[in-house]
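Peer 1: take a look and give me a structure for this.
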Amino acid sequence: MINILVLCTGNSCRSQMAHGYLNQFTDPEKIRVYSAGIETHGINPGAAAIMKEDGISIDHHTSNHVDEYVHVNFDYIVTVCDHANENCPYIPSKNAIRLHHNFFDPSKVKGTEEKRHEAFLRARAEIKEYFKRFVEEYQLA
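Peer 2: Below you'll find the model as predicted:
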């Protein structure tokens, strides 16, 4: 079994969307996906709604702290925001491939509902494309 961890600050938005796409792009018989934060903020309703628009439900996901997974030996650890990358505690995974990409944070956008929706669309598109390429590049499909 290949274990992938997606790590963000609060495990509420970007890491949750990435988790949803990784579950869609990979075989659950071969790949186990985890997402976590260096804090826990709960699932962002905007993230859940924008993923649902693309046919993926993350409503059942939970917001988890990275310390909950110290027992898991990860093959890939992907940080999806600079804050988590800079402040992440040591994760003792032997030989894990560590990747980082700072995705746009739609939860920080204020304004009209339309403006916030556009922000979540932008983030979703970036995350979907990145993780589609990730799965292809590392032959995880």
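Peer 1: from now on I want contacts and neighbour counts done on CA atoms only, so please keep to that.
Peer 2: Will do.
Peer 1: would you mind measuring from the closest residue to Asn87 other than its chain neighbours to Gln139?
Peer 2: Counting by C-alpha to C-alpha, 6 or more residues apart in numbering, Asn87 lies nearest to Ile38, which is 7.7 Å off, once chain neighbours are set aside. Per C-alpha to C-alpha, to the nearest Å, Ile38 is found 28 Å from Gln139.
Peer 1: so who does Tyr34 touch?
Peer 2: By C-alpha atoms under 8 Å, 6 or more residues apart in numbering, the contact set of Tyr34 is 3-6, 19.
Peer 1: mind checking the SS state of it?
Peer 2: strand (DSSP: H, G, I helix; E, B strand; the rest coil).
Peer 1: show me the helices in the chain, by range?
Peer 2: Applying DSSP state H to the chain gives helices spanning 14-25, 45-53, 82-87, 113-137.
Peer 1: most packed of those?
Peer 2: helix 14-25 (a mean of 24; mean count of other C-alpha atoms under 10 Å).
Peer 1: now show me the structure for the sequence below, then we'll compare the two:
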Amino acid sequence: MKKKVLFLCIHNSARSQMAEAYLKKIGGDKFEVESAGLEAGNLNPFAVAVMKEEGIDISSNQTNDVFDFFKQGRLYRYVITVCDKESSDRCPIFPGMSEKINWSFSDPSSFTGTEEEKLQKTRKVRDQIKEAVQDFVKQLKR
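Peer 2: Sure thing, here's the model as predicted:
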């Protein structure tokens, strides 16, 4: 049976989108994966660009509001927040959820500097997310 996973962040514009894409790629058909935000925003162009460097196209992804999922009665085995702890605490508790995990990553929408500097900082977050997803998949295989 597939393990249902929801990745959450503030706007569902970068971190949760990258995590969803990586778990789909790395975890394959063992997972059913979605992502959402506390408030649906717009896709972050830097996140789209750095994922494209990895051969993953998220440019047509929609952003989702977590409260819509909650109202629809969706169930998840794992809810993984990829924002700071304070924002994570504002997320709803899904019935039947067996584990809520917080991975705190910097928010690409807050990055300042030149376009190249923002890309570089977003690449760093992308790589941290990829590593966290790889570790998550390995732990569940044990």
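Peer 1: under the alignment, what does Ser104 of the second structure map to in the first structure?
Peer 2: Under the alignment (TM-score structural alignment), Ser104 of the second structure pairs with Asn102 of the first structure.
Peer 1: pretty sure Lys30 of the second structure contacts Val5?
Peer 2: No - using C-alpha atoms under 8 Å, Lys30 of the second structure is not in contact with Val5, being 10.5 Å away.
Peer 1: so for these two, which residue has more residues nearby?
Peer 2: Val5 (22 against 14; other C-alpha atoms under 10 Å).
Peer 1: contacts only, for whatever residue of the first structure lines up with that one.
Peer 2: Here Val5 of the second structure is matched to Ile4 in the first structure, going by TM-score structural alignment. Ile4 of the first structure makes contact with 31-34, 74-78, according to C-alpha under 8 Å, 6+ apart.
Peer 1: can you check Ile2 of the first structure too?
Peer 2: 30-32, 74-75.
Peer 1: ok, the contacts of Ile4 of the first structure vs Pro89 of the first structure, which is closest?
Peer 2: The closest of the contacts of Ile4 of the first structure to Pro89 of the first structure turns out to be Ile77 (C-alpha to C-alpha; 12.4 Å).
Peer 1: the second structure: which residue goes with that closest one?
Peer 2: Aligned counterpart of Ile77 of the first structure in the second structure: Val79 (TM-score structural alignment).
Peer 1: relative to Leu43 of the second structure, how far out is the most centrally placed residue in the second structure?
Peer 2: In the second structure, the C-alpha nearest the mean C-alpha coordinate belongs to Ser16, at 1.7 Å (C-alpha atoms, centre = their mean). Relative to Leu43 of the second structure, Ser16 of the second structure is positioned 11 Å away (C-alpha to C-alpha).
Peer 1: ok, now Glu86 of the second structure?
Peer 2: Where Leu43 of the second structure is concerned, Glu86 of the second structure sits at a distance of 22 Å (C-alpha to C-alpha).
Peer 1: fine, thanks again, bye for now.
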